[in-house]
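Q: Coordinates only, no sequence provided:
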């Protein structure tokens, strides 16, 4: 064996040992940085999720030491309950109304705030502020505004001789009231996200469209909106998930009433699990909601993302 080959024979194990040592060092740094987050996810997210699925197979009341395994009986009961269909419809109407309304009005507000206006920074702050407020506090505030007897809205309508609708007792006003309040709370957030997307649209594309004779509407439709595709896709997913899990406004304003007309799947989980105390049945509803959220997300990623243009 030549001296060069002999040298390589001794160097190769040293290099392998160095690479192995570097790999273990990298794994150690990863475990140090990501380990606490992974542990928190396992303890507070995935463990409760799997426990909820396990409880959904039991006939168990909250606080009771006794539980009976019933398999899919809780799911069968939910799907055979006539009220479940109305709950799904209410959930869908609320989600569609809040998501479509928030994205439409938020985009319009973002287009307005993207112009050079006096006090634009203050307006941005004011419009975003409701998003960070507590949902319970927002709900109580708007209860006084919508009060048909002494509320601010009733007073304003009275100036024009228009009687105030019975927002809390007559359908479909309670659900419409919740959608309006949710829009007020979310529009600023949507506008802020859209505004960041608008400021990243290259100005030379707009100038080129203007030179070609395209008006403001055609430039928006043909250039701006396609380039905002990733932002729109992000908002569509996050707002849909938020709407399907909405609870605080419903709890503070309507309690799911009147006659269950504002009861969504998320609120049904609360009613069954914490008011009635049927832990097993409430866990089954929570599992159904989880599957629905997963399906909605996968459908959006499969069909909606195809129309998104990443640049």
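A: Done, it's in. Source: prediction; values computed, not measured.
Q: Every contact and neighbour count from this point should use C-alpha atoms.
A: Fine.
Q: in this protein, which residue is closest to the centre?
A: Note on the chain: the residue nearest the mean C-alpha position is residue 242, at 2.4 Å, using CA atoms, centre = their mean.
Q: Against residue 299, how distant is that one?
A: For residue 242, the distance to residue 299 equals 16 Å [CA to CA, to the nearest Å].
Q: Run the chain-centre distance for the biggest helix by length in the chain.
A: When the chain is scanned for its longest helix (criterion: DSSP state H), the result is helix 3-41. Taking CA atoms, centre = their mean, to the nearest Å, one finds helix 3-41 lying 41 Å from the centre of the chain it belongs to.
Q: after that helix comes which helix or strand?
A: helix 47-55 (DSSP states H and E).
Q: Go through that following helix and flag the buried ones.
A: Neighbour-count burial for helix 47-55 flags 49, 52-55 (criterion: 16 or more other CA atoms under 10 Å).
Q: quick one: which of those residues is nearest residue 231?
A: Within the buried residues of helix 47-55, the smallest distance to residue 231 is 29.4 Å, found for residue 49 (CA to CA).
Q: thinking again about what came up before, is it possible to get CSV of the buried residues of helix 47-55 that adds distance to residue 79?
A: Below are these laid out as CSV (distance: CA to CA, whole Å):
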residue, distance to residue 79
49, 21
52, 18
53, 17
54, 19
55, 18
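Q: which of those lies closest to residue 185?
A: Of the buried residues of helix 47-55, the one sitting nearest to residue 185 (CA to CA) turns out to be residue 49, at 28.6 Å.
Q: Hmm, residue 236 and residue 190 touching each other?
A: No. Counting by CA atoms under 8 Å, residue 190 stays clear of residue 236, with 10.0 Å between them.
Q: if you count what's nearby, which of these two comes out ahead?
A: Comparing residue 190 with residue 236 by neighbour count (other CA atoms under 10 Å), the higher total belongs to residue 190, at 27 against 19.
Q: ok, second structure coming up, stack it against the first:
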């Protein structure tokens, strides 16, 4: 005779059907990443998009500059615009990792062009400590406040999180190369600027004003404390006789095994000694003076003089000669 009882075993399929799917682990959504390598300055530029909404950020774009002729051109930046148009992307922000000392940023040019091409003027973002860098170099090059104050639309706090379509971007303070230096974590990717280079180069220099080798070591260890599979996308790569192909990223695991300055087993004291010894042999970057004068302006051109010229200052080196 039937009792009317139903066992828990009989109910299990029905219970499973009613369980909300949201309690099941969901894989982290990853961005679509387009890379563009600028060979003359060894710079990696990144176009990073949410696949669902095509919302996009551009990271560290390059403006072409010939120091021999003082000619500024936009071939590299225009290739970014072409890719954005080809893929149907909507650029909401142009992110700078820091005030670069080795190339001119195309942020202002791209912002202006994109404002014409889409119904939204993208913001230019950078770490909040850029104001320290602007103050220092505006005094050095006698740049008026009106030319650099407020030129960045978004000053990012440490660990600030903002949206990129359905993705999240976390701003990571990575000082050492420069005091304002930021990295941007999107999914399992960190765009680290000049903090960490590929394994055969190790790290960037730490002898610029406001730079510090100990800070750079700590920033490197912060990056290498992330999960082994996380990809670290560098701001630069330099071709050598041993390696003639530029590499945009390496995993945390690979850096811990092979990075010449940060691999497992190297102490802070050893790193600082290596970095300081190396930096003492380095000349200033070839585009140091024009880069900093443009980049503290977010890539905006200097105001014209009374004669209509736009001037970048270049200090003379006298080689010990006096008269």
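A: It's in. Keep in mind that this is a model prediction, so the values were computed, not measured.
Q: Let me see the TM-score of these two.
A: Laid over one another, the chains give 0.24 as their TM-score (TM-score structural alignment, normalised by the length of structure 1), with 128 aligned residues with a CA RMSD of 6.6 Å.
Q: list the residues that contact both of residue 190 and residue 236 of structure 1?
A: Common contacts of residue 190 of structure 1 and residue 236, defined by CA atoms under 8 Å, 6 or more residues apart in numbering, comprise residue 103.
Q: can you give me the helices in the stretch 1-150 of structure 2?
A: With DSSP state H, counting those that start in this stretch as the criterion, the stretch 1-150 of structure 2 has helices at 8-18, 75-87, 107-117, 130-141.
Q: ok, then the element right after the last one?
A: Using DSSP H and E, the helix or strand that follows helix 130-141 of structure 2 in sequence is strand 154-156.
Q: Using neighbour counts, pick out the buried residues of that following strand.
A: For strand 154-156 of structure 2, by 16+ other CA under 10 Å, it's 154, 156.
Q: which helices and strands does it pack with?
A: strand 123-127 (3 or more CA pairs under 8 Å, 6 or more residues apart in numbering; DSSP states H and E).
Q: between the strand it packs on and helix 107-117, how many degrees?
A: With axes from the mean of the first three to the mean of the last three CA atoms, to 10 degrees applied, the angle from strand 123-127 of structure 2 to helix 107-117 works out at 150 degrees.
Q: Who are the packing partners of strand 123-127 of structure 2?
A: strand 90-95, helix 107-117, strand 154-156.
Q: can you give me the helices for the stretch 51-200 of structure 1?
A: 73-80, 82-113, 120-132, 135-146, 152-159, 173-199.
Q: so which of these gets nearest residue 253 of structure 1?
A: Of all those, helix 135-146 sits nearest to residue 253 of structure 1, with 5.5 Å by CA to CA.
Q: Let me know the angle separating the closest one from helix 152-159.
A: Using the same axes, to 10 degrees: helix 135-146 of structure 1 against helix 152-159 is 20 degrees.
Q: where does helix 135-146 of structure 1 sit relative to the chain's centre, distance-wise?
A: Using CA atoms, centre = their mean, the offset of helix 135-146 of structure 1 from its chain centre is 21 Å.
Q: list the helices and strands that helix packs on?
A: helix 152-159, helix 248-253.
Q: could you dump those helices to a markdown table with distance to residue 293 of structure 1?
A: Output for these, formatted as a markdown table (distance: least, CA to CA, whole Å):
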| stretch | distance to residue 293 of structure 1 |
| --- | --- |
| helix 152-159 | 35 |
| helix 248-253 | 18 |
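Q: Any idea which of the ones you listed gets closest to residue 67 of structure 1?
A: Comparing these under CA to CA, the one sitting nearest is helix 248-253, at 28.9 Å.
Q: C-terminal to that closest one, what's the next element?
A: Using DSSP H and E, the helix or strand that follows helix 248-253 of structure 1 towards the C-terminus is helix 265-270.
Q: Can you name every helix or strand that that following helix contacts?
A: Judged by 3+ CA pairs under 8 Å, 6+ apart, the packing partners of helix 265-270 of structure 1 are helix 82-113, helix 279-299.
Q: if you set the cut-off to 6 Å instead, what comes out?
A: Using 3 or more CA pairs under 6 Å, 6 or more residues apart in numbering; DSSP states H and E, the elements in contact with helix 265-270 of structure 1 are helix 279-299.
Q: So for the helix it packs on, what gets flagged as buried?
A: 279-290, 293, 297.
Q: Now flag whichever of these is closest to residue 19 of structure 1.
A: Nearest to residue 19 of structure 1 among the buried residues of helix 279-299 of structure 1: residue 297, at 40.7 Å, using CA to CA.
Q: most neighbours per residue, which of the helices of the stretch 1-150 of structure 2?
A: Of those, the one with the most neighbours on average (mean count of other CA atoms under 10 Å) is helix 107-117, at a mean of 18.
Q: How much space separates residue 8 of structure 2 from residue 17 of structure 2?
A: Residue 8 of structure 2 sits 14 Å away from residue 17 of structure 2, going by CA to CA.
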